[in-house]
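*Asks:* curious how this folds, go ahead:
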Amino acid sequence: MLLTITTTARPATDLGYLLVKHPERVQAFEQSFGTAHVFYPDASPDTCTAALLLDVDPIKLAKARKTPDLSLGQYVNDRPYAASSLLASAMANVFRTAMRGASRDRAELAATPIPLTITLPALPCRGGPDAARRLFEPLGWRVEARPVPLDPEFPQWGDSRYVTLTLEGELRLCDALNQVYVLLPVLDDAKHYWIASDEVDKLIRAGEGWLAAHPERGRITRRYLANRRGLVRTALARLADADDAPDDALDRDPIDEEPPPVDPTAAEPGDAEPERAAAVPPVPLAERRIQAVLDTLRAEGAHTVIDLGCGSGKLLSRLLQDPYFHFVTGTDVSPRAIMMAQRRLARLPRQQEERLNLFTGALTYADDRFHGHDAGVLMEVIEHVDVPRLPAVERVVFGDARLRVVVVTTPNAEYNVRYEELTGFRHPDHRFEWTRGEFREWAEKVARTYGYQVRYVPVGDEDGEVGPPTQMGVFIR
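*Replies:* So this is what the prediction gives:
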């Protein structure tokens, strides 16, 4: 099976730096089910193409199964030729650094959208070409999905279930790779390995920045997790809680209300969402958290606000929509996050745009631009900070910035038992998640050290045993 990646961003051979694979070499990487080869059919300053060729060994693939399959189908199948979860696994192994968006030699290029063309000559596609377009077009790709005939010599036989897929667009390479990694097994609607609870973390990590806002996120999640109901509910709950979920998202919260059963044998095309009773869906936790922060800021009379760790700008957008807030600042250590926020806020009315200041900055270093605000917000930020660096964040936010009000929200680790199949943290990037006692201990220490009083506000439906899903501390100087 074959995957090719082409760019025309000059010098095009910088693609080798992003993939961490030299254009002048042919490299081989052993997999548990065969061998992955990386080579460059074309490498010039104007155009560069990298190819990933996966040579599947049916004997290795059969031996890798935990439960023996005695049928002939394990040896005679389309796995050596058609793109599938095998190719996705090879991508994760071979292009691991590129999929993280890291590049030692071309860091700025790795964070920049570049023109890309990705081609998969043979892709099993349940639902046909329309399914491929529904999944890739919302991500900004121009999609060409040509059905592969059963036999070109006998056109009356019709088309096979395979398509030749070509994607063209301008994206960061890491985003493109992660999207293909997730959507290959979704279109194939099959995986070559057992789906365990760690697959949710893989999906959340690879889907960061695009999956929560995808109009087909329900279908993608169900197929990626092979309709494992508990895993699907956990994944959808975490996606609904994501910062990049759409502002108007009203998906059912899989924790608060169990979704109807999914019929894995439902026919294609259409793959329609299950019918639901006509009822008002519960408000997602992410929306309830934003509303709790806005209500608190208004109650404390904070007219100028800085969002410390603004991410993709979801809270900024809501602050700017409310004329109560006279001036709004957003900052994040990630240039990519600032770029996403700029994109989200690009079409602001002039009167809102004039009230916004957006810049890249680290919370571990004192910065004069943090000064002069009534309030600062750390919404789902501190759990992303390495524990040894927390004191530096405390000194900057509570000490140097001298904010009158600081609002901090963070997950309540005790509530995690309500997320079925969740075995780790709610997000792969979390460094820790505190219980209510641990959060209060930290908050009281910070308040004593920097001259604040603190009160605690539950966010979300409060469980009698484990408390609310999100805990919020309101610090008043």
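
*Asks:* contacts and neighbour counts: CA atoms only from here.
*Replies:* Noted.

*Asks:* how many residues are close by the residue nearest to P149 when sequence neighbours are not counted?
*Replies:* Leaving aside its sequence neighbours, P149 sits nearest to D159 (C-alpha to C-alpha, 6 or more residues apart in numbering; 4.0 Å). As a burial measure, D159 scores 16 neighbours (other C-alpha atoms under 10 Å).

*Asks:* so what's D159 up against?
*Replies:* 147-150 (C-alpha atoms under 8 Å, 6 or more residues apart in numbering).

*Asks:* what is the nearest of the residues you listed to V377?
*Replies:* P147 (50.8 Å; C-alpha to C-alpha).

*Asks:* name the residue closest to the centre of the protein, please.
*Replies:* E208 (1.1 Å; C-alpha atoms, centre = their mean).

*Asks:* how about E24, nearest residue that isn't a chain neighbour?
*Replies:* Y40 is the one closest to E24 (C-alpha to C-alpha, 6+ apart), at 7.3 Å.

*Asks:* residues in contact with the one you found?
*Replies:* 23-26, 48-51.

*Asks:* farthest pair in those?
*Replies:* Across the contacts of Y40 (C-alpha to C-alpha), the longest gap, 14.7 Å, separates V26 and C48.

*Asks:* next, the contact list for A375, please.
*Replies:* With C-alpha under 8 Å, 6+ apart, A375 has these contacts: 297, 302, 304-306, 403-407.

*Asks:* now it: closest residue in space, sequence neighbours ignored.
*Replies:* Nearest to A375 is V405, by C-alpha to C-alpha, 6+ apart, at 4.5 Å.

*Asks:* next one: L19
*Replies:* Nearest to L19 is A98, by C-alpha to C-alpha, 6+ apart, at 5.2 Å.

*Asks:* helix, strand or coil: sort out the one you found for me.
*Replies:* Under DSSP: H, G, I helix; E, B strand; the rest coil, A98 falls in the helix class.

*Asks:* please generate a structure for the following sequence too, so the two can be compared:
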Amino acid sequence: MLLTLTTTHRPATDLGYLLVKNPAHTQSFALSFGKAHVFYPEATEERCTAALLLDVDPVDLVRGRGGGEPGTLAQYVNDRPYVASSFLSVAIAQVFGSALGGKCRDRPELADAPLPLSATIEALPCRGGEGMLRRLFEPLGYEVAAERLPLDEAFPDWGQSAYLRVSLARTCRLRELLAHLYVLVPVLDDKKHYYVGDAEVENLLAKGEGWLAEHPEREAIALRYLKHSRPLFRAALARLVADEEASPEEAEDDKAAPEDRAEARMSLDEERRAAVVAALRRAEARSVLDLGCGEGKLLKRLVDERVFERVAGADVSMRSLEIAKNRLRLDDLPDKQRRRIQLFQASVTYRDARFSGYDAITLIEVIEHVDPPRLGALTRVLFEHARPRVAVVTTPNAEYNVRFEGLPRGALRHGDHRFEWTRAEFHAFCAEVAGAHGYAVEHLPIGPMDPSLGAPTQMAIFTRAAGEDGANGPGNADGHGGADGHGGADGGGAGAQAEEEAP
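*Replies:* Alright, predicted model coming up:
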């Protein structure tokens, strides 16, 4: 089986430092099931490709001498030497272990650097077809190309095989790509060549840290990875959703900063909602989606305004959505009123068909909860794929923080904030996004103004330029969203994983 990893990072030969494999040499490694060979078909400053070739010994595997369970393979003639499977995952862990662990001894800064990367698997079994392949990798932000392989090129009448030649491309850290391959290749194969027990739950959670909990297909991934063991699946799922089950109030208390209480004293939260509703009314929006809706405080305000004919809220926390549902009293509303409102689980960094079809989308105190490297995914989801006519974004003004009594200099307002921008930084971000996606942007302050510091909250109103494409029809209510634990303005939040389409 063959896996190739390619980068166009300059200099591209830095890939050798990350993999701890010299591009000038061919190296071989003994594994329990055969041998692994690493070589570089190309290695220039502009483009570098590392190949991992596995030579699996099926005879040893049939006879139980290959490091797998006794009787791992029942026949000497099989597909294991040729197709990607759990053998490839083991090889990645043993041959590229430091890269998988995010370590780079000679160039440590490279391990944390997002690089343009692509991976090609020459033959990948896909139980569930190309649709399953895309449902697994596209929500993580990969561009996926798949080609069905014939059973035999010499006999086209025999038809197509169950295997795909797959290429995946994304700008990310190498350890992320390797972790995704490590987990998802055997998931697609839906087989494991070794015993799966409690230790494999820990392995899944370790390799899935930072992305699996919010993946739309997390249940299918866990079930297949754990070889359809229901007890292990339930144990893994309980761990994955543990944070989601926690009380939002407890989480907020744990992370709260003095500024949170200061905002409450000045009713800034309420003032934000009023300013957002005013902006939406001014834009003549009739349908609104609140991303990172949390416990539904803005949704309640929108529902009370009859001008908004269709209102939806999306959040990664099911607990927050339950609170929003109770706040809106959805179960008590007449059918006509109930049809105006939709709540669903999703993450702002996943492309999701349900985000499309709204006049306006709001992200209220959400973006500062997203890791800066993931902001590109968020902006593509919002402005490239959903493309509302109007988008309203609010975020703290970092310059104003000195006005909050008890907040240490340089500290962020909230324990879960990844950053807080000055007015100049936010304006620069908005200008770049608007220019790239065909929007105009207007900035408005929210809260008491300081002559030199500005207001505590800054709001950007994006309006799609006339003639730009975009749909404002009814939104798609089908599909699955992601899940994440980052808090939004109303106690819920937006995810910080890779952008692409949720099925």
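
*Asks:* sorry, back to before: counterpart of the residue nearest to A375 of structure 1 in structure 2?
*Replies:* Aligned against structure 2 by TM-score structural alignment, V405 of structure 1 finds no counterpart at all.

*Asks:* ok, back up a step: look up how far Y181 of structure 1 lies from the residue nearest to the centre of structure 1.
*Replies:* 13 Å (C-alpha to C-alpha, to the nearest Å).

*Asks:* so how far is the longest strand anywhere in structure 1 off the chain centroid?
*Replies:* The longest strand of structure 1 (DSSP state E) is strand 159-171. Centroid displacement of strand 159-171 of structure 1 relative to its chain, using C-alpha atoms, centre = their mean, to the nearest Å, is 22 Å.

*Asks:* so how far does that strand sit from its counterpart in structure 2?
*Replies:* Following the fit onto structure 2, the mean deviation recorded for strand 159-171 of structure 1 is 1.0 Å by mean C-alpha distance after the TM-score superposition for structure 1.

*Asks:* list the residues that contact R134 of structure 1.
*Replies:* By C-alpha under 8 Å, 6+ apart, the neighbours of R134 of structure 1 are E216.

*Asks:* three-state assignment of it?
*Replies:* Relying on three-state DSSP, one would call R134 of structure 1 helix.

*Asks:* any idea what it aligns with in structure 2?
*Replies:* Per TM-score structural alignment, R134 of structure 1 is aligned with R135.

*Asks:* quick revisit: looking at the contacts of D159 of structure 1, which is nearest L187 of structure 1?
*Replies:* P147 (13.6 Å).

*Asks:* average gap between the helix or strand encompassing that closest one and structure 2?
*Replies:* For P147 of structure 1, the host element (DSSP states H and E) is strand 142-149. Strand 142-149 of structure 1 differs from its equivalent in structure 2 by a mean of 1.0 Å after superposition (mean C-alpha distance after the TM-score superposition for structure 1).

*Asks:* what does that strand contact?
*Replies:* Contacts of strand 142-149 of structure 1 (C-alpha under 8 Å, 6+ apart): 122, 128-129, 132-133, 136-137, 155, 157-169.

*Asks:* make sure the residue nearest to E24 of structure 1 is indeed in a helix.
*Replies:* No. Checked against three-state DSSP, Y40 of structure 1 lies outside a helix; its state is strand.

*Asks:* measure the aligned partner of it in structure 2 to C48 of structure 2 for me?
*Replies:* Matched by TM-score structural alignment, Y40 of structure 1 corresponds to Y40 in structure 2. Y40 of structure 2 sits at a distance of 7 Å from C48 of structure 2 (criterion: C-alpha to C-alpha).

*Asks:* want to try TSV for the contacts of Y40 of structure 1, with secondary structure as columns?
*Replies:* Shown next, in TSV, are these (three-state DSSP):
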residue	secondary structure
P23	coil
E24	coil
R25	coil
V26	coil
C48	strand
T49	strand
A50	strand
A51	strand
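
*Asks:* give me the buried subset of these.
*Replies:* 23, 48-51 (16 or more other C-alpha atoms under 10 Å).

*Asks:* nearest to M1 of structure 1 among the residues you listed?
*Replies:* Using C-alpha to C-alpha, the buried ones among the contacts of Y40 of structure 1 come closest to M1 of structure 1 at A51, 10.4 Å.
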